[in-house]
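**Q** just coords:
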């Protein structure tokens, strides 16, 4: 896997929210010489909300940006890749603040209105001369074209094999509101808040606390339901930027019913990104979905689905195309929530292998070939007669993942 291969992606078409400019630039932080500084700048003060890693070891940019959100005066989201600025002590916080101050000066706003994100290797001081050069270069390239948006998306990538961007429009009040989003991530991905860097942007009029609450729900239904390696990063951040600069003069904040429509669309955007994270999992050969039904409640179903998806034994079975149902049902059994073994059933890629606590005779070789021939594998697990349901998405675990991560910092 090569670092930041995203620039090789084919052209795409996006609808971009009004009132936002984008840029990506090379500062020289990455040894590869690939883009490593991204800017998102709003034309006027905007609502910005954020959700952050729940890891107790937290990077300086997370601490700083978390203290600023939600806000109604945000102007800039600045990201550097190639260096996480995590576990860097007081120097790391000073550098994060310096990044905000420089971006503020170049874009004509206050440093308090600049949000900063970093991603890359942990424990190394930021090469500030290169960071400053990248920020200055990005500020000089800001634009509203799709190419500018894609450049900003490329500049946040690290081990990603492809860029991850999605856009969509949603009709509310007889007008079209735009949603666009980008994220990065391929490793150190585990569901415990955001588990990557990402930015959702919209021109819908949404207030600060509403945006914060909405983003938390969106993350809970999408980014918190994916896993590559079970490792929650020190830098996880997802931001929501709302400019309110739609084509209509009606800038009144969305009503509760209108927000529900917008949030459903935004959730679909985020879900597409979340699935891209899994599909791009380091060394991954297959993507699999675990659907749990019959639990006592949705929360229990989520815990069971997460446990099954995170099991190394389940992941390696998916890698080998092995319909090893015992690994799946036993993972459900140790997940914690109460299940009904006598009502537990399992379907793998449409083939029922276990029903009401009893294994069924199957053509294991045929099912194995079916699993191997698909990039995606579907696991349907019923654990009782309850009303709880949940879905979870994960990548498999391969030798390539082990090789890549055994050499990542060397």
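**A** That came through, no problem. Note that the structure is a prediction, hence the values are computed from the model and not measured.
**Q** C-alpha from now on. contacts and neighbour counts both.
**A** Noted.
**Q** can you give me the helices in the stretch 1-150 of the chain?
**A** Along the stretch 1-150 of the chain, counting by DSSP state H, counting those that start in this stretch, helices occupy 60-66, 89-107, 128-139, 146-154.
**Q** most tightly surrounded among those helices?
**A** helix 146-154 (a mean of 24; mean count of other Cα atoms under 10 Å).
**Q** just how off-centre is that one within its chain?
**A** With Cα atoms, centre = their mean, to the nearest Å as the basis, helix 146-154 stands 17 Å off its chain's centre.
**Q** Centre of the chain to the helix or strand just after it, how far?
**A** Once the chain leaves helix 146-154, the next helix or strand it forms, by DSSP states H and E, is strand 164-172. For strand 164-172, the separation from the chain centroid amounts to 16 Å (computed by Cα atoms, centre = their mean).
**Q** could you say what helices and strands the longest helix belonging to the chain packs with?
**A** Looking across the chain with DSSP state H, the single longest helix is helix 256-279. The contact analysis (3 or more Cα pairs under 8 Å, 6 or more residues apart in numbering; DSSP states H and E) places helix 256-279 against strand 164-172, strand 175-184, helix 208-221, strand 226-227, strand 388-395.
**Q** counting contacts, what elements does the helix or strand following it pack onto?
**A** Using DSSP H and E, the helix or strand that follows helix 256-279 towards the C-terminus is strand 287-295. Judged by 3+ Cα pairs under 8 Å, 6+ apart, strand 287-295 is in contact with helix 298-310, strand 376-382, strand 388-395.
**Q** now the angle from strand 287-295 to strand 376-382?
**A** 10 degrees (axes from the mean of the first three to the mean of the last three Cα atoms, to 10 degrees).
**Q** what does strand 287-295 rub up against?
**A** 278-279, 301-302, 304-305, 308-309, 318, 338-339, 375-396 (Cα atoms under 8 Å, 6 or more residues apart in numbering).
**Q** Only whichever of these are buried, select them in ChimeraX.
**A** Here is the ChimeraX selection string for the buried members of these, based on 16 or more other Cα atoms under 10 Å:
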select :278,279,301,302,304,305,308,309,318,338,339,376,377,378,379,380,381,382,383,384,386,388,389,390,391,392,393,394,395,396
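**Q** that older thread, and the helices of the stretch 1-150 of the chain: which comes nearest residue 359?
**A** Evaluated over the helices of the stretch 1-150 of the chain, closeness to residue 359 peaks at helix 146-154, with 47.2 Å, by Cα to Cα.
**Q** now the angle from the closest one to helix 128-139?
**A** Between the axes of helix 146-154 and helix 128-139, defined by the same axes, to 10 degrees, the angle is 160 degrees.
**Q** So which residue of this protein lies furthest out from the middle?
**A** Distance from the C-alpha centroid of the chain, by Cα atoms, centre = their mean, peaks at residue 361 (39.6 Å).
**Q** did I read that right, it in a strand?
**A** No. With DSSP: H, G, I helix; E, B strand; the rest coil as the criterion, residue 361 is located in coil rather than a strand.
**Q** Put this next to the first one:
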């Protein structure tokens, strides 16, 4: 696998763009389109929130019931959540318009929205926006960047990743983009993610791989403990690389495909966590030597979501008691008197707890390590060989300011 520059236009046959249509009433881009010249096998995962947006309902139907998908229309600024029958009808109208413009069936068009909950989409300008988007579609990396910019809300940076890999002698490319900064929590953390590849693969195999990988990537990030109404990750595979089709986990090239998808999802997840609202630091938590994977996940999530621990990371304070405390209320069974805790960053590594009590560590050295980004906390529970990693960010003054002013 080779890491390359790019996003959703990195793979063969995919075009994209992003523009401002006026949803946000300013000059920021707020509408994007991704299009494949050929039909795509499609997989998706969605929010577990019982209050889910109209585009989530629409996309579930397309992913689960349509033979293929070929385009995605995305807007930022309005979530189209809690909008009733009108919201779903608006998804249908957008899909119909995109299908007409692109000469594809409406049920091959996926719809995604992000922004303020409870408002109806401004359909007049969005329907016109679809016509404009179609005319601007391009396959250059810069076209993918325009799309990545258009899906941002409180994000401060575009989030993209891309790789190439080999399948039985055939070069395959995979790229993706995502958005997410606030209202981020496990079980489909608040986000939109779109991954494109020219791989030829059977739909059921793609879906199974995506569902498994989500559990270790996007479901292992948290910024603020809020799970959204719109969380969606979609993968479109158009087969234009020309590889022998991957039809099972035993197919040649499946391992390389899985590793590529895992890398893309991991990188995008980390970009979301590191760009948490108001964040100054990506906070990574590794739990090692756990009795099983589930125990490691529970413990790492509990630490990364602890508001007190996140505040300590912001203050560059090696307040390890908050980490041990968060482990203690996680519901996971472990012996706190056997736990070792380390902090690690580009400035070095320091052991601050051994067997549940503080070591004779230097506060100055710990502060130096905690002043970098990313910062990693490692908790060794000495119970087995399992491990898990969770990602989050520090909790800063700006988080409150951003969310207090979100609609104003």
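**A** Cool, the structure landed. Bear in mind that the values here come from a model prediction, so they are computed numbers and not experimental data.
**Q** TM-score for the pair, please.
**A** The TM-score (TM-score structural alignment, normalised by the length of the second structure) is 0.94; 396 aligned residues with a Cα RMSD of 1.5 Å.
**Q** so where is the top strand by length along the first structure in the second structure?
**A** If you go by DSSP state E, the first structure has its longest strand at strand 37-52. Aligned using TM-score structural alignment, strand 37-52 of the first structure spans residues 31-46 in the second structure.
**Q** Tell me which of the helices of the stretch 1-150 of the first structure approaches residue 351 of the first structure most closely.
**A** When the helices of the stretch 1-150 of the first structure are compared by Cα to Cα, helix 146-154 sits nearest residue 351 of the first structure, at 39.7 Å.
**Q** Between strand 175-184 and the closest one, find me the angle.
**A** Angle, helix 146-154 of the first structure to strand 175-184, by the same axes, to 10 degrees: 40 degrees.
**Q** Need the residues that contact helix 146-154 of the first structure.
**A** Outside helix 146-154 of the first structure, the residues within contact range by Cα under 8 Å, 6+ apart are 4, 6-7, 13-14, 16, 21-25, 35, 37-40, 142, 163-165, 182-184.
**Q** Would you mind finding the match for residue 276 of the second structure in the first structure?
**A** Using TM-score structural alignment, residue 276 of the second structure sits opposite residue 281 in the first structure.
**Q** Return the distance of the aligned residue in the first structure for residue 388 of the second structure relative to residue 327 of the first structure.
**A** The equivalent of residue 388 of the second structure in the first structure is residue 390 (alignment by TM-score structural alignment). Separation of residue 390 of the first structure from residue 327 of the first structure (Cα to Cα, to the nearest Å): 19 Å.
**Q** try residue 257 of the first structure
**A** Noted for residue 257 of the first structure: a distance of 43 Å to residue 327 of the first structure, by Cα to Cα.
**Q** do the same with residue 339 of the first structure
**A** 16 Å.
**Q** and the helix or strand residue 371 of the first structure falls within, how far from the chain's centre?
**A** Element membership for residue 371 of the first structure (DSSP H and E) is helix 364-373. Its chain's average C-alpha position is 31 Å from that of helix 364-373 of the first structure, according to Cα atoms, centre = their mean.
**Q** Go through it and flag the buried ones.
**A** For helix 364-373 of the first structure, the neighbour count (16+ other Cα under 10 Å) marks 367-368, 371-372 as buried.
**Q** Could you dump these into a markdown table and include distance to residue 90 of the first structure?
**A** As requested, the buried residues of helix 364-373 of the first structure are exported to a markdown table (distance: Cα to Cα, whole Å):
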| residue | distance to residue 90 of the first structure |
| --- | --- |
| 367 | 55 |
| 368 | 53 |
| 371 | 50 |
| 372 | 50 |
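**Q** Let me know the closest of these to residue 81 of the first structure.
**A** Distance ranking of those against residue 81 of the first structure, using Cα to Cα, places residue 372 first at 34.8 Å.
**Q** Wait, that closest one touches residue 321, no?
**A** Yes. The pair residue 372 of the first structure and residue 321 qualifies as a contact (Cα atoms under 8 Å) at a distance of 5.0 Å.
**Q** since we're on residue 359 of the first structure, how many residues are nearby?
**A** 14 (other Cα atoms under 10 Å).
**Q** Assign a three-state SS to the nearest residue to it once chain neighbours are set aside, would you?
**A** Once flanking residues are discounted, residue 359 of the first structure sits nearest to residue 353: 5.9 Å by Cα to Cα, 6 or more residues apart in numbering. Reduced to three states with three-state DSSP, the structure at residue 353 of the first structure is strand.
**Q** quick one: contacts for residue 353 of the first structure?
**A** Residues in contact with residue 353 of the first structure (Cα under 8 Å, 6+ apart) are 325, 345-347, 359-362.
**Q** Most neighbours of all those, which one?
**A** Sorting the contacts of residue 353 of the first structure by how many neighbours each has (other Cα under 10 Å) puts residue 346 first, at 27 neighbours.
**Q** Could you say which helix or strand holds that one?
**A** strand 345-348.
**Q** quick one: that strand to the second structure mean distance?
**A** Compared with the second structure after fitting, strand 345-348 of the first structure deviates on average by 1.1 Å (mean Cα distance after the TM-score superposition for the first structure).
**Q** That strand - contacts with which helices or strands?
**A** In terms of contacts (3+ Cα pairs under 8 Å, 6+ apart), strand 345-348 of the first structure is packed against strand 351-355, strand 376-382.
**Q** Show me what the last one is in contact with.
**A** This points to strand 376-382 of the first structure. 286-295, 318, 329, 343-350, 371.
**Q** Quick one: buried ones out of the residues you listed?
**A** The buried subset of these - by 16+ other Cα under 10 Å - is 286-295, 318, 329, 344-349, 371.
**Q** Pick out the residue nearest the middle of the second structure.
**A** Nearest to the mean C-alpha position of the second structure, by Cα atoms, centre = their mean, lies residue 269 at 4.3 Å.
**Q** Quick check, that residue in contact with residue 218.
**A** Yes. Using Cα under 8 Å as the test, residue 269 of the second structure is close enough to residue 218 to be in contact (5.3 Å).
**Q** Contacts only, for residue 226 of the first structure.
**A** 189-191, 274-275, 277-278, 392-394.
**Q** what does residue 38 of the first structure give?
**A** Neighbouring residues of residue 38 of the first structure by Cα under 8 Å, 6+ apart: 22-25, 78-80, 135, 138, 151-153, 155-156.
**Q** Many thanks, I have nothing further to ask.
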